[in-house]
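Asks: need a structure here:
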Amino acid sequence: MSASPPRLIDFHSHWGTEQGWKGSPYESAEDRQALRGYFKWDMRFVSEEEQAAQFRRANAKVMLDFAFTPKMDVGAVREQHDYAFDFARKYPDVVLGNWIGIDPTRPDHVKELERCLSDGPGLVGLTLNPTTPAGTPDQPEWETCLNLCIEANRPVLIFVGMSATGAGTRGGMGITLESCHPRYVDRVAAKYPDLNVIAARVAWPWQSEMIAISLHKSNVWMELHGWSPRYFSDELKREIGKRLRKRVFFGADYPMLSHERLVDEWREQGFTSDVLDDVFSGNAESFLASIGVE
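Replies: Below is the predicted model:
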């Protein structure tokens, strides 16, 4: 008889439903093939009910990210957010909340962020997308949105390291990897000490820099979605069990990577059970309590 799955608080996954990938750049056969080659996932979608059932079977409560909303008109953005909020209200046992991606140079997008921070169920945080006209998260165009998050006591998500989006395509879909250097986490966290900053993804090829920033600034955390832990650097594995033990959150990147697969691979790395308990849910529970989220 197999053991029951551990409780997971997943700080970053996407949608397994077709609506959840509205506006995706993966519409051409070439781009879909690149995604398939990188993650071995071919964009076969499930219903909302099956998505909730998959999370429930994995014993996971998930932060969901659309990823493609910053380039949409505000009406389409609002439609996506309402879709996400309806799903969260229907399945509160498996949805922690939503990451909101907007273009801060568009006043109607900023108003939509205000609405989401005020009315969205669960945890609502801001994703700082460096591919918007505002550029990297340290640029002044982000200031209004960052202050809104401080006022609402809600975190921001800043991507670091290599991006799976565009990987394996000519020109990488126009994404420059430098825009995901951890220096931008450092700059934002230093300028806004009252802001909670979560660095998203493994920070390769700048992992040492990201570790230093996490150790230096107590308002910075790391979530490690999108990577099998078997590919983590030795330095990262060592620090997860030591100095970063309370600074790391679990992240999956569903549906590209399943929760079950990642739990197995985390366990294979030799971490002690108490370290795994912290990574899988304990650190997240402490963080959520500190910002008043149950």
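Asks: okay, CA-based contacts and neighbour counts for the rest of this
Replies: Noted.
Asks: any idea where the helices of the protein begin and end?
Replies: 29-39, 48-57, 74-90, 107-119, 143-152, 183-191, 207-216, 234-240, 259-268, 273-277, 283-290 (DSSP state H).
Asks: helices and strands around the fifth one, which ones?
Replies: This means helix 143-152. For helix 143-152, the elements it packs on are helix 107-119, judged by 3 or more C-alpha pairs under 8 Å, 6 or more residues apart in numbering; DSSP states H and E.
Asks: Name the residues of the helix it packs on that come out as buried.
Replies: Under the neighbour-count criterion of 16 or more other C-alpha atoms under 10 Å, helix 107-119 has 109-110, 112-114, 116-117 buried.
Asks: Output the residues you listed as a markdown table; include the columns distance to Trp266.
Replies: Shown next, in a markdown table, are those (distance: C-alpha to C-alpha, whole Å):
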| residue | distance to Trp266 |
| --- | --- |
| His109 | 38 |
| Val110 | 38 |
| Glu112 | 37 |
| Leu113 | 35 |
| Glu114 | 37 |
| Cys116 | 34 |
| Leu117 | 33 |
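Asks: one more, for comparison:
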Amino acid sequence: MLNADDLIAIDFHTHAEEPCCGPRDDGYDDFQAGMAKYFKNPAGASGMLPSVQQTAEYFRERRIGAVIFPVDAERETGFRRYSNEEVAQIAAENDDILIPFASIDPAKGKAGAREARRLVKEFGVKGFKFHPTMQGFYPNERWAYPLYEAIADEGAIMLFHTGQTGVGSGMRGGMGMRLKYSNPVHVDDVAVDFPDTPIVLAHPSFPWTEEGLMVAQHKPNVYIDMSGWSPKYFPKIFVQYANTILRKKMLFGSDWPAITPDRWLKDFEALDIREEVRPLILKDNARRLLKI
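Replies: The predicted model follows:
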């Protein structure tokens, strides 16, 4: 089992990228090549993205715990999702380092809610990743609430992508991705309606950074993971809040494999963060949130 005392950090945002059930779907290589160009990530461009097992080995070498999840965006992208069960099973085999989250498109309705309950009870899933832009919905749409209710009932965490995305960046029509869905202000309603459920806003929420900070400051159950950007590009106000009133709500996240923790942590060392705040961001806040 994971022993947080042995870790130097907990990465709250890592991806299980590959689809299940065989070879990649048509268009998936182009999608990953676009992501690789956006993040300057050679692994994606070469088509050699790491498996979940390889991810575990990489993080184990660095003594970094990793929250890992697939993204269920079948409806909007046409790409088959990576099986939640498979990701959770591999995480269980590497439970000294991997913390399983899952992903379910809210449009799956009651079937999705049943799946969420089963994943928590039978597979030990700790939280659920939502990507409003990839899944094509506003987080506060009421038809998504049956899934949220199941997650809340099971005591799991909700993690929402916010802000700009590398998905479809530079591709024709942005690969159909609509950025409007990922304004973090839409998560504010979810935080009101599920006040006892931990909610994490992924990324600095650009260009709605201040909206994200606003929601996290105002709602006790809302946190921010700092993934998806190299810390050297963080807006000044984002760093200011991380150093002060949100110091117990900021979480280290890389966005592996698009951004490696090696790169993120190197740039974080140069960031103007108070010494007493660094351990909160790197491990302590995540440990408290995950109850480990």
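Asks: related to what we said a few turns ago, out of the buried residues of helix 107-119 of the first structure, which two are the most distant from each other?
Replies: Farthest pair in the buried residues of helix 107-119 of the first structure (C-alpha to C-alpha) is His109 and Leu117. Separation: 12.4 Å.
Asks: Per the alignment, name the residue of the second structure opposite Lys242 of the first structure.
Replies: Taking TM-score structural alignment as the alignment basis, one finds that Lys242 of the first structure is matched in the second structure by Thr244.
Asks: I'd like to know how many residues surround that match.
Replies: Neighbour count for Thr244 of the second structure, taken as other C-alpha atoms under 10 Å: 12.
Asks: for Glu294 of the first structure, same thing?
Replies: Using other C-alpha under 10 Å, the number of residues around Glu294 of the first structure comes to 10.
Asks: wait, what's in contact with it?
Replies: By C-alpha atoms under 8 Å, 6 or more residues apart in numbering, Glu294 of the first structure lies in contact with Leu288.
Asks: from the buried residues of helix 107-119 of the first structure, which is closest to Thr131 of the first structure?
Replies: With C-alpha to C-alpha as the yardstick, the closest approach to Thr131 of the first structure among the buried residues of helix 107-119 of the first structure comes from His109, at 15.1 Å.
Asks: contacting residues for the residue mapped onto the closest one from the second structure?
Replies: When the structures are aligned by TM-score structural alignment, the residue of the second structure matched to His109 of the first structure is Gly112. With C-alpha under 8 Å, 6+ apart as the criterion, the residues that contact Gly112 of the second structure are 104-106, 147.
Asks: Which of those are retained in the first structure?
Replies: The subset of the contacts of Gly112 of the second structure whose aligned counterparts are also in contact in the first structure, taking both residues aligned by TM-score structural alignment, their matches' C-alpha atoms under 8 Å, comprises 105-106.
Asks: any chance of the contacts of Gly112 of the second structure in CSV, with neighbour count too?
Replies: Conversion of those to CSV gives the following (neighbours: other C-alpha atoms under 10 Å):
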residue, neighbour count
Ile104, 25
Asp105, 25
Pro106, 24
Leu147, 25
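Asks: tell me the contacts of the closest residue in space to Gln164 of the second structure that isn't next to it in sequence?
Replies: For Gln164 of the second structure, the nearest residue in space outside its immediate sequence neighbours is Phe206; the separation is 5.8 Å by C-alpha to C-alpha, 6 or more residues apart in numbering. If you count contacts by C-alpha under 8 Å, 6+ apart, Phe206 of the second structure has them with 162-164.
Asks: Looking at neighbours, which among those residues is most surrounded?
Replies: Thr162 (31 neighbours).
Asks: What lines up with that one in the first structure?
Replies: Thr162 of the second structure maps onto Val160 in the first structure, with residues paired by TM-score structural alignment.
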